[in-house]
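J.: Would you be able to build a 3D model of this:
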Amino acid sequence: MSTNTELVQNKQKVKWIAFDLRAYTMIAALVLIWILFTFLSGGSFIEPRNLSNLFNQMSVTSVLAVGMVLIIVAGHIDLSVGSLVGLTGGVAAILNSTYDWNAIVVFAVTIAFGALVGLWQGWWVAYRAVPAFIVTLGGMLIFRGVLLGISDSRTISGLSDGFKTVGTGYVPQEWGIVVGVLAVVVFTLLLVLKRVSRKKFGFDIEPMVLSLLKIVLVSIIVFTFVLAMNDYKGIPIPIFVVIFLAIIFTFIAKNTVYGRQIYAIGGNPEAARLSGINIKRRTLMLFVLGNTLAAIAGILLTARVGSATVNAGTMYELDAIAAAVIGGTSLLGGAGTISGAIIGALVMASLDNGMSLMSVETFWQYIVKGGILILAVWMDIYSRQRKNKG
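T.: This is a model prediction of the structure:
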């Protein structure tokens, strides 16, 4: 009897360890990329100034990837977010520069505009049964055309300092430390609540040693990040926005009924429908959330560049999809995490930044990122096939 109990316990330990190995594979790959570029650049890659630029570069893709994860998890795709980034950035720039609107009001109106666009696209997908691929492909062309029209195909500059601060400002160093402490406390609290909840409902609980190891690892990562950023100018405001949105949407995905229903829809739409989930309403809200995030990304990009251009956001939809997939989101639906997408965006930005630092030709950058994307999709398909055979 005791032997059987020990076998069960050992199997559970192996399960948790295997889960963590899969979850942190991308982190290991990221560390290897950083080590490689640090060595090749003579240490320039990990200098605080370059890391600050790196995190700034990844911010727009990260915000888009956060929304893209949920859309892909539900079995859809959104090809319009890049053009929507350009359009919302153009709208924000016109309101702030041409009409002299206050930056805060401009942000609110632009985000609301993004939500309305999402409502329009989501309506076609959810209530008119037009495939998301077609709706958002059409949206990609429409939004780019509208941007060309309202901007008269010209760059819109003259943004206020308050507007540009969102894309170029930094969180004060003292506040950065406070944010780091709060991040560790929140992570620890969520981990404890998860353990309590799983124990309450009779589910397996990961070993305490593993939970403590996670807390230590996250603490090291958080404070290393904060100290590195404080060694330059502080945490960039765009990456602070990314962290805030990632926390909010991770909570939505993991701790709300809506989030669980999205994963259920992506995993088995027919079973989700039979269980009483209102698929149309959930799908509509998906695109509202995704396009709202695209509007936020448009504001960040415009503020960082200091102007709105007609080419802003071009190809960003592919970067967002690649970040989500590289981070473990399955194109078949039903699987994916916000944290994985952030890591995927960081991998993409690290490759861009590192190869640019090494003066690698642009065409090689596209080739490398494309190859990594194909490899990531293959790994997802291969792991699913092994799981089904098992």
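J.: going forward, measure contacts between C-alpha atoms and count neighbours the same way
T.: Noted.
J.: could you pull out the strands for the stretch 101-250 of the chain?
T.: 170-171, 235-236 (DSSP state E, counting those that start in this stretch).
J.: The closest residue to A297 other than its chain neighbours and Q9, how far apart?
T.: In space, and not counting its chain neighbours, A297 is closest to V60: 5.0 Å by Cα to Cα, 6 or more residues apart in numbering. With the distance defined as Cα to Cα, to the nearest Å, V60 ends up 44 Å from Q9.
J.: the more surrounded of these two?
T.: V60 (30 against 13; other Cα atoms under 10 Å).
J.: who's in contact with the more buried one?
T.: By Cα atoms under 8 Å, 6 or more residues apart in numbering, V60 lies in contact with 297-298, 300-301.
J.: this one next, for a side-by-side:
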Amino acid sequence: MTISAQIPPRTEFTRRRLGDEAFITLLVVLAAVALFLTASLLVPNFFQLQNMINLVTNNWAVISLGVGVTFLLVSGNFDLSVGGVVALSGVLSVWFAQSAGGANALSTGLGMPYFLAIACALLGAMAIGGLNALFVVRFGVPSIIVTLGTMMVARGIAQVITHGSQRNTNLPEEFGVLGNLYMFGTSVKLPVVLMILLILIAVFIEKKTVFGRKTYWIGANAVAATLSGIDRAKHITYLYLFSSAIAGVVGILLASEFKSGFSNRGMLMEFDALVIALLGGVAIAGGFGSVVGMFFGAIILAVVTSAATGLVLSPDWQFTLKAIAVFLAIVVQTWALARRNR
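T.: Okay, the predicted model is just below:
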């Protein structure tokens, strides 16, 4: 069967949907700019070039996770396991790389060469993605339930390996290189560059490839997508493997940056990744949204969090502000689309 037979041609509805998507993305961009200017008026020294850069570079991990989460949301599925996968992959990379003859249990590992250690840690992360796909696709369990469960499984394994603490000794010298490597003599680290490359690749896949179009069709109407010849099971499996691979890389880079494997690393990152996707206009029901919108949703969340810190608000208020921001984003998105389609 040819590609043209597999993918239905763009209808007037499809073209309008993409127009609505661009409209919502523009609203998100304008909201991010407006929030930044408002914060600049309220918080001393907020309007600075370095602060603008920090809003992105300090949130590279959550933005990277948001790419995989966005693709899955667009397909009509959740991935709340990414925070647990971050912890698991980081702990595994440390455990695999630690020398075999340590002074105690937490300093004793498997003694693998470093690059073999991170490759095996990445496979461990992708195993969680495979488990997600198995239960969602094969057994039909709702993705929000499956991924909540695998999040706890991944973090539980990390806690067992670290004995509820962390592993940070008896590591090879090269372990801390990747997470702390500055690029081209600048203050920009390798993880930030990888995040930018990931976003560019994701936007290309989303807008210019058959794979991206399939993702939207599955999210918009899974039954119609299946009847048109799309292998939904295989596609969703690829998306879960993709998301867990990103989370695995993030966990490995964070472990390298801090030279430790910590079972609580990545705590609540899965919810932040979901929040920035929703703030960016990704529809929770699937079939609508973009990686660019998710990125500016991350900027909105970063501005809110940074401004709250600058105003010396307690962490409790920061959580409240996040909740209000998500609620307003969903309400405004619904209202704006209703007004535009009237």
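J.: returning to what we had before: out of the contacts of V60 of structure 1, who's the most crowded?
T.: Most neighbours among the contacts of V60 of structure 1, by other Cα under 10 Å: G298, with 33 neighbours.
J.: What's the match for it in structure 2?
T.: Using TM-score structural alignment, the equivalent of G298 of structure 1 in structure 2 is G251.
J.: Give me the neighbour count for R138 of structure 2.
T.: Count around R138 of structure 2 with other Cα under 10 Å applied: 10.
J.: An error on my part: the question was meant for K200 of structure 1.
T.: 9.
J.: Run the contacts of V60 of structure 1 past structure 2 and keep the common ones.
T.: Conservation of these in structure 2, assessed by both residues aligned by TM-score structural alignment, their matches' Cα atoms under 8 Å: retained contacts are A297.
J.: Which of the contacts of V60 of structure 1 fall in strands?
T.: Among the contacts of V60 of structure 1, DSSP state E puts none in strands.
J.: dump the residue contacts of the closest residue in space to the match of G298 of structure 1 that isn't next to it in sequence.
T.: Among residues not flanking G251 of structure 2 along the chain, V86 sits closest, at 4.0 Å (Cα to Cα, 6+ apart). If you count contacts by Cα under 8 Å, 6+ apart, V86 of structure 2 has them with 125, 247-252, 265-266.
J.: how much space between V86 of structure 2 and S64 of structure 2?
T.: V86 of structure 2 is 11 Å from S64 of structure 2, by Cα to Cα.
J.: so what's in contact with these two at the same time?
T.: 247, 250.
J.: Pull up the aligned stretch in structure 1 for stretch 72-92 of structure 2.
T.: Residue span in structure 1 matched to stretch 72-92 of structure 2, by TM-score structural alignment: 71-91.
J.: Also stretch 262-273 of structure 2?
T.: Taking TM-score structural alignment, stretch 262-273 of structure 2 hits residues 309-320 over in structure 1.
J.: measure that stretch end to end?
T.: 20 Å.
J.: counterpart of T25 of structure 1 in structure 2?
T.: Counting by TM-score structural alignment, the partner of T25 of structure 1 is L27.
J.: where does the strand or helix carrying R22 of structure 1 sit relative to the chain's centre, distance-wise?
T.: If you go by DSSP states H and E, R22 of structure 1 is part of helix 2-23. Taking Cα atoms, centre = their mean, to the nearest Å, one finds the center of helix 2-23 of structure 1 at 31 Å from the center of the full chain.
J.: Sweet, I'm off.
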